[in-house]
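*Asks:* Below are the sequence and a predicted model for it; my questions follow.
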Amino acid sequence: MDFLYIDVISRKILNEILQYRRRFNLSSMTLEEEEEIILKVHLPRVKAFLIQSKPIMFILPAFPTKSPNSKKVLGKLPDMAEKLSLVFLNSLCERIKVYYPPGAEMIICSDGHVFGELIGVCDGIIDDYQDKLNRLLCELELNYISIFNLSHVEEFNTSNNCYNHSRKLLVEKYSLAIGVIKKQLTGSEDGLSLYRAITRFLYEDSLLPNYSGSKNALQKNARQRAVGVIQHSWAWGNLLAQQFPSAIRLSIHPQPVSSLKIGIHMMPTCDNWLTPWHGVAVQINGKFILMKRSEAEEMDGKLIKINEEPSHYII
């Protein structure tokens, strides 16, 4: 076996990911220093697939459901923002196949049902969102992507698809106690950045047009729910580590350089934390960028519909 070949190809595969990496805004290291640490963590995991001549398996917890705030998104179903992101992920696998014939597969671990009431979206709306995602995979012929969600976990499966019960079991078996999570979050700048970002998302998502309470009360509620969202998210991550132990783990959030997860952007955005389900696709000078709906409208963006459904903006 040519170990030099394995090393070269493994580095190429990781470099495909690293060029889209989400970084923390206030990093004390240079890009080169960060990537050197990341390679030390992930090269052995990628090489393990090459040694066995198996397709590289990526897992990405993402695509939960649309934000309930109409100032951020166009509606409740996937639109151009999701389409572009899915096409990007599929093309990532296609590019890897060019120089590594076994190729790669991307498993999207759709986590909307993991959070449920914590994000203010009912399970029925999450089901509709995920159904549309599956249709998009077929319509766009994205053959390297599959979707895994809470209903696919056999130990949580119930005959009536009771997601409240599944979430309860997930937390009981796979999560840390809230007190331990708070201690971990406040113990590092990376942890505080995550907590603040999730709090901001929850606050913005709850600031709906019909809300009549105080912003301070909403902020306090968002802080409380943020710890619960992180608890559920980490529990989901622990479950996925058990389900897919050898997979290369990706994330839609910035990650510490020594983490087993690599944060990636799926489309250009000026906000290091913004995602397709918290924003809209905006075409500017022929190129798409992700931003909040309110920002696109402030720039006099023209709403484009496809098959009578809101899709994206053009500026």
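*Replies:* Received it, and whenever you're ready, just let me know what you need.

*Asks:* Going by C-alpha atoms from here, please, whenever you check contacts or count neighbours.
*Replies:* Noted.

*Asks:* Now do the contacts for the residue lying closest to residue 77 once chain neighbours are set aside.
*Replies:* Spatially, and ignoring its direct neighbours in sequence, residue 77 is nearest to residue 129 (5.1 Å; CA to CA, 6 or more residues apart in numbering). Residue 129 is in contact with 64-66, 76-78, counting by CA atoms under 8 Å, 6 or more residues apart in numbering.

*Asks:* Could you rerun that using 10 Å?
*Replies:* Residues near residue 129 by CA atoms under 10 Å, 6 or more residues apart in numbering: 63-66, 76-78, 112, 123.

*Asks:* Now do the SS call for it.
*Replies:* helix (DSSP: H, G, I helix; E, B strand; the rest coil).

*Asks:* Could you report the distance from it to residue 187?
*Replies:* Distance of residue 129 to residue 187, computed by CA to CA, to the nearest Å: 36 Å.

*Asks:* just residue 220 next, same as before
*Replies:* For residue 220, the distance to residue 187 - CA to CA - is 21 Å.

*Asks:* Kindly report the same for residue 311.
*Replies:* When residue 311 is compared with residue 187 (using CA to CA), they lie 41 Å apart.

*Asks:* between these two, who's got more neighbours?
*Replies:* The neighbour comparison of residue 311 against residue 187 (other CA atoms under 10 Å) goes to residue 311, with 22 against 11.

*Asks:* just checking, what packs against the helix or strand hosting the more buried one?
*Replies:* Secondary-structure assignment from DSSP states H and E places residue 311 in strand 309-314. On a contact count with 3 or more CA pairs under 10 Å, 6 or more residues apart in numbering; DSSP states H and E, strand 309-314 meets helix 80-99, strand 280-284, strand 287-291, helix 293-298, strand 302-306.

*Asks:* here comes the other one, which I'd like you to weigh against the first:
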Amino acid sequence: MGGLASDRLECVSSGRKALWPWEASLPGVDGAPADYFTIVLQNDAGTSIETVQSFADIEASDIVERYVTEKSVLSPKTPSEIGNIVMSILERYRQPSRTQVQQPLPVRDKFLLLIQDHVEREQPISMVLPAFPFKSPNRTFKVLGHLPDKGEEIALMHLNSLCKEIRKVYSKGARVDIVSDGLMYNDILGISDKEVWTYGQALRELAVKKGCNHIHFVRLVELLGDVDTGEPLTEEQYLRDAPWFRSQLYQRNIPEDFSPSRHILSDHDTTLTYRGYIKFLEKDIDDKRFEDSTMSKRQIKKHREEVAKKMIARGRAFAIAIAKRFEKSIRLSIHPSLDATKLSISLIPQEGGTAMTPWHSSLVRSVDGAVQLSHVGAVSRQTHELIYENGRPSYYREKSDLFDWNGADVEFDFLYPSGMLISVQNTTLDTSLKDFYLQKVLTLAQKCSPVIVRGSSVSRESEVSKASRPEPNGDSSEESMDILAALDKKDSPEPKDGDVKTVQSSAKAMEGLRAGWKRRDCWAHSCVIA
């Protein structure tokens, strides 16, 4: 199913706490009513999804026949109006510190002026984020490996969705420049320059693969300004010159009288960052460096503090270089802050306001699609299974019988930001187990809507189930379809652009499944045969 407009997949399970920015005011979240349905359509422009009113507000015959397109947004006419709306979008992506959760964004006007400046100059709104250095060296307790995994994937898509949301209200759109700070710290932490390069290259490839067109990557050398490396930089050039890039950036930008200790005491944001570094060093470095050490606990603690202070100094030089290079950009940060000079955002929103990052953790998925970041060593193998993608460990998924299709070759992929793609690899499925398969699809749709079922033998003629208005006695038309009947067909013609490919499934009752799905006056969940 091509052209999934992921930022419009706005159907979520009832009763779950809103975490993602786009979930604001959605039915079924934070106690809002859940008697609604979604419509998934494929037309020449791609796929759009929209939450519609309750069943009482729309005729059943319209459910699969009407084309629901994204509501047009009337662009504000003045830079001030645009700026205020863009600012409200940024605030939805904001990750305030735990003491600021209920507080408005401080110095809002400062960020607003930066936005208005871009609008007046008719340029994309520029944001810069120092992040994505390298995977934690603690491969035993914290992360799954040295390469980006599902955590980085969702983080990139989340940043890209921020820009897409801005594009809806400002025609010039927005972009996020990601500047990896890996080379600023890796030598202190025992990470090789080659590992930083490998991680960064894999991250760039992932962004391209996932269509993150609003994200751009900036190398450390570009912050030097007067150095021409003849981009694109090759791995050989990178490894040869990395130590020089690192030393030059530090020497050119660190203030002569800079004292990490004084800065930690006088600047609250630096204090928060320093505490984060100490916590990071306890888990990432100590296990490796001091496992067989004869150093006392006091000596280890002092060493840890010295390393953290060195990281603060490197970070200060790095921050100054970024401020010079991206003077007109909105400075984003993954670290907790007072939001006075930079806007703290969460790459992956999580319950409890946790600010864990994907390069220090592993992604954990619940059956309903809920996301949490956790250290690998803290994930229970009794309740979760490790999912591999492209031959590498990618994330943990909650165990459930819903993912067991009696030996059938089926893959389950969670969509961003909501929903699930079920890919049936077998050319045929056991027809005697149709109700068995269908029950699982419907149950998954109730938990993680919309559910898209994709098979190599989908019949276009069988793809659309037209729901009809219920009769006074509550019965509905038997005009419907059986998912497995469609999946079992071979040599079917390819769907044409413009075909409506939506099936609405009831959240109550399973009677009549072999004949088809019967619509009731309840919450419907999208199931799409793609």
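*Replies:* The structure has been received and is ready for your questions. Fair warning: this is a prediction, and the values are worked out from it, not measured in the lab.

*Asks:* picking that back up, out of the contacts of residue 129 of structure 1, which comes closest to residue 155 of structure 1?
*Replies:* residue 112 (18.2 Å; CA to CA).

*Asks:* these two touch, right, the closest one and residue 119?
*Replies:* Yes. Residue 112 of structure 1 lies in contact with residue 119 (CA atoms under 10 Å); the separation is 8.7 Å.

*Asks:* so what's in contact with those two at the same time?
*Replies:* residue 65.

*Asks:* How about residue 377 of structure 2: what's its closest non-neighbour residue?
*Replies:* Closest to residue 377 of structure 2 by CA to CA, 6+ apart is residue 141, at 4.4 Å.

*Asks:* which SS class is the one you found?
*Replies:* Using three-state DSSP, the structure places residue 141 of structure 2 in coil.

*Asks:* separation between it and residue 378 of structure 2?
*Replies:* Residue 141 of structure 2 is 8 Å from residue 378 of structure 2, by CA to CA.

*Asks:* In terms of neighbours, single out the busier of these two.
*Replies:* residue 141 (20 against 11).

*Asks:* buried sites along stretch 135-144 of structure 2?
*Replies:* By 16 or more other CA atoms under 10 Å, the buried positions in stretch 135-144 of structure 2 come out as 135-139, 141-144.

*Asks:* could you give the angle of the strand holding residue 311 of structure 1 to helix 80-99?
*Replies:* 80 degrees (axes from the mean of the first three to the mean of the last three CA atoms, to 10 degrees).

*Asks:* picking up where we left off before, among the contacts of residue 129 of structure 1, find me the one that's closest to residue 262 of structure 1.
*Replies:* Once CA to CA is applied, the member of the contacts of residue 129 of structure 1 that ends up nearest residue 262 of structure 1 is residue 63, at 16.5 Å.

*Asks:* and for residue 141 and residue 378 of structure 2, which residues touch both?
*Replies:* 361-362.

*Asks:* between the helices and strands packed on strand 309-314 of structure 1, which one is nearest to residue 148 of structure 1?
*Replies:* Across those, closest to residue 148 of structure 1 is helix 80-99 (CA to CA), at 14.5 Å.

*Asks:* In structure 2, point out the residues matching the closest one.
*Replies:* Taking TM-score structural alignment as the measure, structure 2 aligns residues 150-169 with helix 80-99 of structure 1.

*Asks:* returning to that earlier point: could the contacts of residue 129 of structure 1 be laid out in CSV, adding secondary structure?
*Replies:* Putting the contacts of residue 129 of structure 1 into CSV (three-state DSSP) gives the following:
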residue, secondary structure
63, coil
64, coil
65, coil
66, coil
76, coil
77, coil
78, coil
112, helix
123, helix
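
*Asks:* and the nearest residue to residue 149 of structure 2 once chain neighbours are set aside, what does it touch?
*Replies:* Counting by CA to CA, 6+ apart, residue 149 of structure 2 lies nearest to residue 394, which is 4.9 Å off, once chain neighbours are set aside. Listed by CA under 10 Å, 6+ apart, the contact set of residue 394 of structure 2 reads 143-145, 147-153, 362-364, 386-388.

*Asks:* could you point out which element follows the strand or helix carrying residue 49 of structure 2?
*Replies:* Taking DSSP H and E as the definition, residue 49 of structure 2 sits inside strand 46-51. On the C-terminal side of strand 46-51 of structure 2, the closest following helix or strand by DSSP H and E is helix 79-93.
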